[in-house]
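> below is the sequence, then the predicted model.
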Amino acid sequence: MLIIALARRSLPLHLAAVWAWSPFVQLEAVNNAHVDLLGGALILTAGLLLTAGKPLRSGVAFGAAVATKLIPVIAAPALLFKRPVRFIAAALTTFVLLYVPYLAVAGAGVLGFLPGYLKEEGYSQRGGTRFGLAQLVSAGPWPQVLSAAALAAVALWVLRRTRPGNAWEQQTVMIGLTLLIVSPNYPWYALMLLPFIVLSRRWEYVAIILALDAIYMLPIKDPFTVPVHQAVLVLAASAVAAGVWRRRRRELQLAVLAGLESSTPDGGGCVSPG
């Protein structure tokens, strides 16, 4: 699918090797066999179908992604740029149908360990490294509040800006910034992110994957570990910000150059470097 998507954008096909030969993928998808691999593949399927003008089929693929593991739901804002009602209806229908057998057997037990997971992983308590960036500027219950506000702002930004021509870039922003803001303890969640880094060529987002790896490799054993985790998140955020700045600077330079070229009279020759 990466090769197909790269070919559609006239990008070098060998970029797919960033995924295929990645040590991160070999460790988390092959050696550790995390199901996030399937979730990421289905999100990519949904994106390919949507950019091809097939919102119903795209919704089915996305509903299957969320049914595989609930985390892929964070990709939704970048998939609502074409006939969102059809997309949402297909996704919800698929999700419900896939869960019916489990609901029939387990009843309320279909939720499994999800409530306990949120508490165990520190998403509903103070301290720890969840919402690590927000903890640098606030305390008490405010990190959760600030992080929720930041996530809502990112989702709205992506929802308003996503078009068929920039869908992969916006998906990188949506998934990448969500992982950065929430700062989960499990790097394999980023298996959803890497395919879109390849397609968008926003290589600075690899810093988020490395940050999650560092957090996982340095589990909390004493109070001194938390500042280390936060420092890693700050470095990742700085890398993303630097990438944005570099891209904006290049776009501005190209715009200025285009303006100079358009202002040159016909037959006037080249614009002087001075």
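Sure, I can see it.

> drop to CA atoms for contacts and neighbour counts, all remaining ones
OK.

> wait, isn't residue 99 in contact with residue 66?
No. Contact between residue 99 and residue 66 fails when scored by CA atoms under 8 Å: they sit 10.6 Å apart.

> centroid-nearest residue for this structure?
Nearest residue to the geometric centre of the chain (CA atoms, centre = their mean): residue 175, 1.6 Å.

> mind listing what that one touches?
74, 75, 192, 193 (CA atoms under 8 Å, 6 or more residues apart in numbering).

> tell me the SS of it?
Classification of residue 175 by DSSP: H, G, I helix; E, B strand; the rest coil places it in helix.

> start and end of stretch 150-169, how far apart?
19 Å (CA to CA, to the nearest Å).

> then stretch 17-31?
18 Å.

> residue 249: what secondary structure?
Residue 249 ends up helix, using three-state DSSP.

> and residue 99 and residue 66? Which one has more around it.
residue 66 (23 against 14; other CA atoms under 10 Å).

> so where does that one fall, helix or strand?
helix 55-68 (DSSP states H and E).

> kindly report the same for residue 81.
Judged by DSSP H and E, residue 81 forms part of no helix or strand.

> count of neighbours near it?
Residue 81 has 20 nearby residues by other CA under 10 Å.

> the helices in the stretch 1-150 of the chain, which residues?
With DSSP state H, counting those that start in this stretch as the criterion, the stretch 1-150 of the chain has helices at 2-8, 17-20, 23-25, 36-51, 55-68, 84-106, 114-120, 132-135, 142-161.

> closest to residue 260 out of these?
helix 142-161 (28.5 Å; CA to CA).

> what is that closest one packed up against?
helix 132-135, helix 167-182 (3 or more CA pairs under 8 Å, 6 or more residues apart in numbering; DSSP states H and E).

> TSV please, covering those and showing distance to residue 116.
Output for the helices and strands packed on helix 142-161, formatted as TSV (distance: least, CA to CA, whole Å):
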stretch	distance to residue 116
helix 132-135	21
helix 167-182	17
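
> do you know which of the ones you listed lies nearest residue 19?
Here helix 167-182 is closest among the helices and strands packed on helix 142-161 (CA to CA), at 14.5 Å.

> figure out the helix or strand that residue 184 lives in.
Here residue 184 is assigned to no helix or strand, by DSSP H and E.

> can you count the residues close to it?
Neighbours of residue 184 (other CA under 10 Å): 22.

> what sits against the residue nearest to it when sequence neighbours are not counted?
Residue nearest to residue 184 in three dimensions, not counting chain neighbours: residue 130, with 6.3 Å by CA to CA, 6 or more residues apart in numbering. By CA under 8 Å, 6+ apart, the residues touching residue 130 are 121, 122, 123, 182, 183, 184, 185.

> just name the most buried of the helices of the stretch 1-150 of the chain.
helix 55-68 (a mean of 25; mean count of other CA atoms under 10 Å).

> against that first model, consider the following:
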Amino acid sequence: MAEGWFLLVHAVSPAGRRHKPLHLAGAVLAVATAVALLLVQRRRCRDTRRVALRAWCPAAPFAAVNDAHVDTLGVLLTVAALGTAAEARRGALLGAAIAVKLLPVLTLPGALSGVLAPGVTSRARLRETASVLLTAVGVVALTYLPCLPASGSAVLGHLPGYLQEEGYESGSVDRFALLRLVLPDAWAGPAAVALVALSAWYVLRCGDPERPWDGSLLVTGTALLLTSPGYYWYALLVVALVAMVADGSGSPSPPRAPCSMSRTHCGGGRASRHLRTGWPPRRCSPAYSSGRGRVAAETRGGRVREGRRVGHMGPRGVIGGGV
């Protein structure tokens, strides 16, 4: 799905242009996501001005437009999936979102909110689960199978080496910052998996099927909070889910998850390793930023501080990289 999107942008772009078309495409996706959020809020008869919560978060324009991360396409498809009531359509859209980036898989428990509730019959549980999960798996399979004969195992891209490179494997644990404050490094990974699984079970058991975004936000937010990834654009999904969850009962502030992720990202792996000592993360190094041209937002004391854009496109010529 992501490669198809990049191919479409390339096909409609003027010859010799690289940066601006991707920025414009990112802006189109960001606006389309806002429109999808507005439609969902209107269908729920909620205050559509709550969609401004998403616009208030700097991660939306920074990651979607300036950095042109394809995650925005996955967020758009996820919002559309959670906003529809048809189970098969929801599964198809979620499958497409997962085919763009793996992160929307965390919203599957939310899409099946309450399926394990005591009052639900076994037949209803099986029908709803199969309708969503099988459709999602089918879309992912249809997306990747055509590439399998030519690419083989390379169809997985960088995913196999991602865990080791990002510090999630045992022996080189560099993430799970919050859990490592109270647990040994070797226990952090299993504890994170157990807690995310527990949150997913809670959503499946007690979630409101009329509000699948609530459960999706709970599981996704829990996963990102516990695993402390270093890429702030992962939180684009959280920002959109916050806008969906918001209603007239309160005034939630723009989520700080993207800013805290950016702090970890700019500090490299050492940011989480030195979290317990209060060591301040360094700014993005020019060598790392030159290949990405990204803007970072750092926080200190809950206030957002504007980062800076460094460098230019590197030899790989990729905007919006990352897993």
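Perfect, thanks for sending it. For clarity, every value in this text was computed on a predicted model and none was experimentally measured.

> give me the TM-score for this pair.
Comparison of the two superposed chains (TM-score structural alignment, normalised by the length of structure 1) gives a TM-score of 0.76, and 231 aligned residues with a CA RMSD of 2.6 Å.

> circling back to that earlier point, show me what the residue nearest to the centre of structure 1 aligns to in structure 2.
Residue 175 of structure 1 maps onto residue 220 in structure 2, with residues paired by TM-score structural alignment.

> residue 32 of structure 2: which element?
Going by DSSP H and E, residue 32 of structure 2 is part of helix 19-43.

> and that helix with helix 71-83, angle?
20 degrees (axes from the mean of the first three to the mean of the last three CA atoms, to 10 degrees).

> okay, buried residues for helix 19-43 of structure 2 please.
21-30, 33-34, 36-38, 40-41 (16 or more other CA atoms under 10 Å).

> quick one: it to chain centroid distance?
Distance of helix 19-43 of structure 2 from the chain centroid (CA atoms, centre = their mean, to the nearest Å) equals 15 Å.

> likewise stretch 213-223 of structure 2?
The answer for stretch 213-223 of structure 2 is 11 Å, by CA atoms, centre = their mean.

> with structure 1 superposed, average distance for that stretch?
Here the mean offset of stretch 213-223 of structure 2 against structure 1 after fitting is 1.4 Å, by mean CA distance after the TM-score superposition for structure 1.

> what comes up buried for that stretch?
Neighbour-count burial for stretch 213-223 of structure 2 [16+ other CA under 10 Å]: 213, 214, 215, 216, 217, 218, 219, 220, 221, 222, 223.

> next, format the helices of the stretch 1-150 of structure 1 as JSON lines and append distance to residue 233 of structure 1.
Shown next, in JSON lines, are these (distance: least, CA to CA, whole Å):
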{"stretch": "helix 2-8", "distance to residue 233 of structure 1": "28"}
{"stretch": "helix 17-20", "distance to residue 233 of structure 1": "23"}
{"stretch": "helix 23-25", "distance to residue 233 of structure 1": "18"}
{"stretch": "helix 36-51", "distance to residue 233 of structure 1": "22"}
{"stretch": "helix 55-68", "distance to residue 233 of structure 1": "27"}
{"stretch": "helix 84-106", "distance to residue 233 of structure 1": "33"}
{"stretch": "helix 114-120", "distance to residue 233 of structure 1": "21"}
{"stretch": "helix 132-135", "distance to residue 233 of structure 1": "7"}
{"stretch": "helix 142-161", "distance to residue 233 of structure 1": "14"}
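
> and residue 210 of structure 1, which of the ones you listed is closest to it?
The nearest among these, by CA to CA, is helix 23-25 at 9.2 Å.

> so where in structure 2 does the closest one end up aligned?
By TM-score structural alignment, helix 23-25 of structure 1 lines up with residues 58-60 in structure 2.

> what does the matching stretch rub up against?
Contacts for stretch 58-60 of structure 2 (CA under 8 Å, 6+ apart): 30, 54, 232, 233, 235, 236, 239, 258, 259, 297.

> also stretch 77-90 of structure 2?
33, 36-37, 40, 91-94, 96-97, 104, 107, 111, 128, 131-132, 135, 212-213, 240-241.

> now stretch 28-48 of structure 2
By CA under 8 Å, 6+ apart, stretch 28-48 of structure 2 touches 51, 60-61, 64-65, 72-73, 75-76, 79-80, 83, 240, 243-244, 247-248.

> so how far is it from its chain's centroid?
The answer for stretch 28-48 of structure 2 is 18 Å, by CA atoms, centre = their mean.

> now stretch 237-257 of structure 1
20 Å.

> the residue nearest to residue 184 of structure 1 matches what in structure 2?
Match for residue 130 of structure 1 (TM-score structural alignment): residue 175.

> and for residue 255 of structure 1?
That one, residue 255 of structure 1, aligns with nothing by TM-score structural alignment.

> report how many residues lie close to residue 255 of structure 1.
12.

> excluding its backbone neighbours, what's nearest residue 110 of structure 1?
residue 103 (5.7 Å).

> ok, now how distant is the one you found from residue 97 of structure 1?
In terms of CA to CA, residue 103 of structure 1 sits 10 Å off from residue 97 of structure 1.

> kindly report the same for residue 213 of structure 1.
Residue 213 of structure 1 is 35 Å from residue 97 of structure 1, by CA to CA.

> could you do residue 230 of structure 1 as well?
Distance from residue 230 of structure 1 to residue 97 of structure 1, by CA to CA: 41 Å.

> might one say that residue 217 of structure 2 is in contact with residue 243?
No. Using CA under 8 Å, residue 217 of structure 2 is not in contact with residue 243, being 10.2 Å away.

> got a list of what residue 219 of structure 1 touches?
Taking CA under 8 Å, 6+ apart as the test, what residue 219 of structure 1 contacts is residue 225.

> what about the counterpart of it in structure 2, which SS state?
Matched by TM-score structural alignment, residue 219 of structure 1 corresponds to residue 268 in structure 2. Following three-state DSSP, residue 268 of structure 2 is assigned to coil.

> which among the helices and strands packed on helix 142-161 of structure 1 is found nearest to residue 82 of structure 1?
Of these, the one closest to residue 82 of structure 1 (CA to CA) turns out to be helix 167-182, at 10.9 Å.

> how big's the offset between the helix or strand that the closest one is followed by and structure 2?
The first helix or strand that comes after helix 167-182 of structure 1 along the chain, using DSSP H and E, is helix 194-200. Compared with structure 2 after fitting, helix 194-200 of structure 1 has a mean deviation of 1.0 Å; criterion: mean CA distance after the TM-score superposition for structure 1.

> hmm, back to that, and the helix holding residue 66 of structure 1, which stretch of structure 2?
Taking TM-score structural alignment, helix 55-68 of structure 1 hits residues 87-100 over in structure 2.
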